[in-house]
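# pasting the sequence and the predicted model now:
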Amino acid sequence: MVQQLTPNQTGIFYPDSDGQPMADNTLQFEWIVTIKENLEIIFADQADVFVAGDLLWYPIEGDNKTRRAPDAMVVFGRPKGDRGSYKQWEENNIAPQVVFEILSPGNTIREMAGKLEFYQTYGVEEYYLYDPYTKDLGGWQRIGDHLTVIPEMDQWVSPRLKIKFKSALGEKLKIFRPDGSPFLTSVELDNAKKQAELAQQQAESERDVERERADRLAAKLRELGIDPNEV
């Protein structure tokens, strides 16, 4: 990731990159992209919902050291659009309400504890942490001033996102959109689109065949002196 520096009016620079890779491996990357892109699809028609992946979030003006880059985050009340980083004071001081983190083997307990503390301190309402290797999903929901562990994540429905998590012990996480359709990878989405197009083509072909059959029958009836409209 190329590091860019963005100054504010006071001359303080807010890097657009922390110099860390978005993901450490293909499995982590696939989950990050899948979650971020499906959230984009869910809120595509809502102009005031901003979704981002691996975007540095600066909560305090004048402080370029306090920052995090959630693997995916959702901000209600902010417009869509490109950003080099999310500077909260330039966003009506609205903090991301929902964040996701996908674990990699390189993540440490200290690192993840630091992230939880950051999200609790700066106003996140829902925090979801998934380990694709152990298939373990954790969730925290803000109650008062604290992010509190969600006791059971299987069948949990996000209050903000309205998405459902299916997290049975030892099974791969499944996430469902508010309409009940599953989160899919880009390849799965493309295959689903192709299948839908093929089904539509087959249905149209069947309708064409049926129309041709009806036209032949009507022509035959006319040859026999029968009005097909009266049959």
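Here it is on my side, so go on.
# going forward, measure contacts between C-alpha atoms and count neighbours the same way
Will do.
# longest strand anywhere in the chain?
In the chain, with assignment by DSSP state E, the single longest strand is strand 136-143.
# who touches the helix or strand just after it?
Once the chain leaves strand 136-143, the next helix or strand it forms, by DSSP states H and E, is strand 146-149. Strand 146-149 is contacted by residues Gln120, Val124, Glu125, Glu126, Tyr127, Gly138, Gly139, Trp140, Gln141, Arg142 when judged by Cα atoms under 8 Å, 6 or more residues apart in numbering.
# PyMOL command to pick out the buried ones of those residues?
If you want just the buried ones from the contacts of strand 146-149 in PyMOL, going by 16 or more other Cα atoms under 10 Å, the selection is:
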select buried, resi 120+124+125+126+127+138+139+140+141+142
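# now tabulate the contacts of strand 146-149 in a markdown table and tack on distance to Arg216.
Formatted as a markdown table, these follow (distance: Cα to Cα, whole Å):
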| residue | distance to Arg216 |
| --- | --- |
| Gln120 | 72 |
| Val124 | 67 |
| Glu125 | 65 |
| Glu126 | 63 |
| Tyr127 | 64 |
| Gly138 | 64 |
| Gly139 | 64 |
| Trp140 | 66 |
| Gln141 | 66 |
| Arg142 | 68 |
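# what's the closest of the contacts of strand 146-149 to Ile109?
Nearest to Ile109, judged by Cα to Cα, of the contacts of strand 146-149 is Gly138 at 13.9 Å.
# measure that closest one to Asn191 for me?
According to Cα to Cα, to the nearest Å, Gly138 stands 30 Å off from Asn191.
# what about the helices in this protein?
Ranges of helices within the chain are 26-42, 109-121, 186-223, based on DSSP state H.
# comparing the ones you listed, which comes out most buried?
With neighbours taken as mean count of other Cα atoms under 10 Å, the helices of the chain reach their highest mean count in helix 26-42, at a mean of 18.
# what helices and strands are in contact with that one?
When contacts are defined as 3 or more Cα pairs under 8 Å, 6 or more residues apart in numbering; DSSP states H and E, helix 26-42 sits against strand 49-52, strand 72-76, strand 98-102.
# here's the one I want to compare it with:
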Amino acid sequence: MAITPIFLQKSKKVVPYPTAIQWMKNYVQKIFDGKAAECLWFLEHPPLYTAGTSAKESDLFNPQNFPVFHTNRGGQWTYHGPGMRIIYVMMDLRKPHPTFPDHDIRAFIHKLEDWIILTLQQFNIAAEKKEGRVGLWVTDPVTKKEKKIAAIGIKLSHWISWHGIALNINPKLENYSGIVPCGLKEYGITSMHELGINTSFDTIDQVLCQAWQQVFVYSLKLRSPPSDLMVDQDS
């Protein structure tokens, strides 16, 4: 099997959520039509709440009056905001890949989880998958309670993936107080910063890229998107 690079796009400033959704929707259609390559998009959003297809309205409180968006991704309520590395993953699952079979969403999500686990291992953070709970979890060294450090919510359109992963680097954790995150009241939310890891987005991104190549085999090629797909970097 020929291994081709995956296109990597990085936005330096926060991107409005509607802008990101429209861009992904258009890009996924181009992948389906054979007019665009598979793509990862690293970005940040301004503070907001999103509801997945399983979200309950009773789990939204929103005392901060953040914007609220109902999405077509899987999962329940989550928060997005500065200090989180958002990773949107646009992959064509119609075709076989080196480390997971075609048309297998479960295997694909497991690989995404492995990718973030390996990334966090490089910072001496032991993240784990938990049966029946989406996302990645760590044990707080002080309270010994399990807390979520990364959320995963994927949507498939014609077997092309979009939406993706939110990794907590140093967001304002108090902003999660406006929702029941992922519908799980008994668990907390944490971040790399809360666990004692102070690092930059550039360092995180470098480790993410290295771990991606180990888990997925594909290399990542950083380049500007075609002009008709350009996202306003100053948004």
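Noted; the coordinates are in hand. Nothing here was measured: the structure is a model prediction, and the numbers come from that model.
# after superposing, what score do the chains get?
Scored by TM-score structural alignment, normalised by the length of the first structure, the superposition of the two chains gives a TM-score of 0.24; 103 aligned residues with a Cα RMSD of 6.4 Å.
# report the angle between the longest strand of the first structure and helix 109-121.
30 degrees (axes from the mean of the first three to the mean of the last three Cα atoms, to 10 degrees).
# and Trp162 of the second structure, how many residues sit next to it?
Other residues near Trp162 of the second structure come to 25 when the count uses other Cα atoms under 10 Å.
# in this structure Leu220 of the second structure contacts Gln9, no?
No. Taking contacts as Cα atoms under 8 Å, Leu220 of the second structure lies outside contact range of Gln9: 9.6 Å.
# mind checking which of the helices and strands packed on helix 26-42 of the first structure is nearest Phe176 of the first structure?
Comparing those by Cα to Cα, strand 98-102 comes nearest, at 15.3 Å.
# who does the closest one touch, helix- and strand-wise?
Judged by 3+ Cα pairs under 8 Å, 6+ apart, strand 98-102 of the first structure is in contact with helix 26-42, strand 72-76, strand 126-131.
# with distance to Gly114 of the first structure as extra columns, can I get these in CSV?
Listed next are these as CSV, based on distance: least, Cα to Cα, whole Å:
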stretch, distance to Gly114 of the first structure
helix 26-42, 20
strand 72-76, 17
strand 126-131, 13
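# between the ones you listed, which gets nearest to Gln195 of the first structure?
Of all these, it is helix 26-42 that lies closest to Gln195 of the first structure, at 18.9 Å by Cα to Cα.
# measure how the closest one sits relative to strand 98-102, angle-wise.
Going by the same axes, to 10 degrees, helix 26-42 of the first structure makes 160 degrees with strand 98-102.
# angle of helix 26-42 of the first structure against strand 72-76?
Angle, helix 26-42 of the first structure to strand 72-76, by the same axes, to 10 degrees: 20 degrees.
# got the angle between helix 26-42 of the first structure and helix 186-223?
50 degrees.
# how much space separates Gly135 of the second structure from Ser157 of the second structure?
Distance from Gly135 of the second structure to Ser157 of the second structure, by Cα to Cα: 21 Å.
# more neighbours: which of these two?
Gly135 (24 against 13).
# unless I'm mixing things up, that one is touching Ile154, no?
No. The pair Gly135 of the second structure and Ile154 fails to qualify as a contact (Cα under 8 Å) at a distance of 11.1 Å.
# and for these two, which residues touch both?
Counting by Cα under 8 Å, 6+ apart, Gly135 of the second structure and Ile154 have no contacts in common.
# what packs against the helix or strand hosting Trp212 of the second structure?
Here Trp212 of the second structure is covered by helix 201-216, with elements defined by DSSP H and E. For helix 201-216 of the second structure, the packing partners by 3+ Cα pairs under 8 Å, 6+ apart come out as helix 105-121.
# next SSE after the helix it packs on?
strand 128-130.
# tell me which residues in the very next helix or strand once past that next one are buried?
Next along the chain after strand 128-130 of the second structure, taking DSSP H and E as the criterion, comes strand 133-139. For strand 133-139 of the second structure, a neighbour-count test (16+ other Cα under 10 Å) marks Val134, Gly135, Leu136, Trp137, Val138, Thr139 as buried.
# which element follows strand 133-139 of the second structure toward the C-terminus?
Immediately after strand 133-139 of the second structure, counting by DSSP H and E, sits strand 146-157.
# could you check the angle helix 105-121 makes with the next helix or strand after that next one?
Following strand 146-157 of the second structure in sequence order, the next helix or strand is strand 160-168 (DSSP H and E). Computed by the same axes, to 10 degrees, the angle separating strand 160-168 of the second structure from helix 105-121 equals 30 degrees.
# quick one: list the elements packing against strand 160-168 of the second structure.
If you count contacts as 3+ Cα pairs under 8 Å, 6+ apart, strand 160-168 of the second structure packs onto helix 17-32, strand 84-90, strand 146-157.
# relative to strand 160-168, how tilted is the shortest one?
This points to strand 84-90 of the second structure. Angle of strand 84-90 of the second structure versus strand 160-168, following the same axes, to 10 degrees, is 170 degrees.
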